[in-house]
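Enquirer: next input, structure requested:
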Amino acid sequence: MNLSVSLTENLCFVASLLKRLISDIESRPMLADPMSKKVLIYEHFDLFSLTNREKEIGFGWLQNQSTLQISLALGISEATVRHTLKKVYSKTKCHDRGGFIKKFMV
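Expert: Below is the predicted model:
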């Protein structure tokens, strides 16, 4: 990457760009850890006042699990998972799985 600038230009822009790049690079290893990723997503869920059960189901949904997989993992019916997902979508103002994933995985 070439960050050459003339001496007459304002270096504040370059400094803030470098600071952002360093911050992004430093945070990558943390996001690679599944537990850290889960904690960050749960914190994001907190902004929407999701219950613990809604968080569990929403997290499974983000992990590309089916309603059957989520229901078996949590010991609840598929109907309960689908009903809870509707509540999660309503609270998070999402209309489909794609929008939900975009909102929480970015």
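
Enquirer: CA only for contacts and neighbour counts going forward, please
Expert: Fine.

Enquirer: who's in contact with the stretch of helix or strand residue 58 belongs to?
Expert: Assigned by DSSP states H and E, residue 58 belongs to helix 52-62. Outside helix 52-62, the residues that touch it by Cα atoms under 8 Å, 6 or more residues apart in numbering are 38, 41-42, 45, 67, 70, 81, 84-85, 87-88, 97, 100-101, 104-105.

Enquirer: how about this one, so we can line them up?
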Amino acid sequence: MEAQQLEAFRPLDAEQIELNSGQSGVSYPEESKEHIYHRAMISSIRSEMNKLSQLLSIPYVVFLTDRAGTILELVCSSPVTREEMDQAELRPGVSLSRQRSGMNAVSLAMEMNRIGVVRGAEHSDQTFQNWNCVCAPLQDDDTVYGYVDISFNRGEPIEFAIPFVQQIAENVMEKWMEKNPEMQQYRLEATLQDYKLTAREQDVARLWLLEKSALHIGSDLGISEGTVRNMLKSIYSKMRVNDRFQFVKRLTP
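Expert: Below you'll find the predicted structure:
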């Protein structure tokens, strides 16, 4: 990177941070949506690293952050590594953004919108200067939901970590997040609302998706079978489908 670009990674002092607060370009208009994604991301990174931990024989730390660079979760390879993180006061809620922490793999990935690699002494924070760090965005289509960083001793070769962290990021977004029950429920609810179904139509649609019969749905909701069938006609019209197969396909990833 050029000197002018590197200068941008100089951590701001407290007064500058206060002046810049609220101007980061990151806003969360749907707080509940962010919380759902964060919980799903935390669950996903735990599942992924539980699966991959046996493949890593070196000490490591995995940082999961939100899209603003704030740590959501740490996965440490051992109690010793966890203690090291505690001593460095690296925990959920700590920001690894450029403004707060200067140059690190997370802030570089945020700035460049791609994988960031920062070695040892290249870090602004002395805490990281014994580590090599590689970070990849957690991205779905064109939207970044967070970042995953793997950090390890600077004496270890860094080349393996670049494709490794990229695979972790892909698995989190394409495998674990897709399986997460809370994410599946959120996406279903969002889709039903996108089709402008009424509250009662949404109740019918959820049960119809579970392959319940019109008679069963009527019994569950306290309405007649005929009313259920009339609602299904309205649902099909709004969703522009002709049968149950097309209906299910619209509502399942």
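
Enquirer: and the contacts of helix 52-62 of structure 1, which are buried?
Expert: Among the contacts of helix 52-62 of structure 1, the ones that count as buried by 16 or more other Cα atoms under 10 Å are 41, 42, 45, 67, 70, 81, 84, 85, 88, 100, 101, 104.

Enquirer: secondary structure and distance to residue 57 of structure 1 added to these, as CSV?
Expert: Formatted as CSV, these follow (DSSP: H, G, I helix; E, B strand; the rest coil; distance: Cα to Cα, whole Å):
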residue, secondary structure, distance to residue 57 of structure 1
41, helix, 12
42, helix, 11
45, helix, 11
67, helix, 9
70, helix, 7
81, helix, 7
84, helix, 7
85, helix, 7
88, helix, 9
100, helix, 12
101, helix, 13
104, helix, 13
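
Enquirer: under the alignment, what does residue 136 of structure 2 map to in structure 1?
Expert: Aligning on TM-score structural alignment leaves residue 136 of structure 2 without a counterpart in structure 1.

Enquirer: quick one: map residue 109 of structure 2 onto structure 1.
Expert: Aligned by TM-score structural alignment, residue 109 of structure 2 pairs with nothing in structure 1.

Enquirer: from residue 36 of structure 1, how far out is residue 43 of structure 1?
Expert: Distance of residue 43 of structure 1 to residue 36 of structure 1, given as Cα to Cα, to the nearest Å: 11 Å.

Enquirer: likewise for residue 48 of structure 1?
Expert: To residue 36 of structure 1, residue 48 of structure 1 is 19 Å away according to Cα to Cα.

Enquirer: what of residue 82 of structure 1?
Expert: From residue 82 of structure 1 across to residue 36 of structure 1, the span is 27 Å (Cα to Cα).
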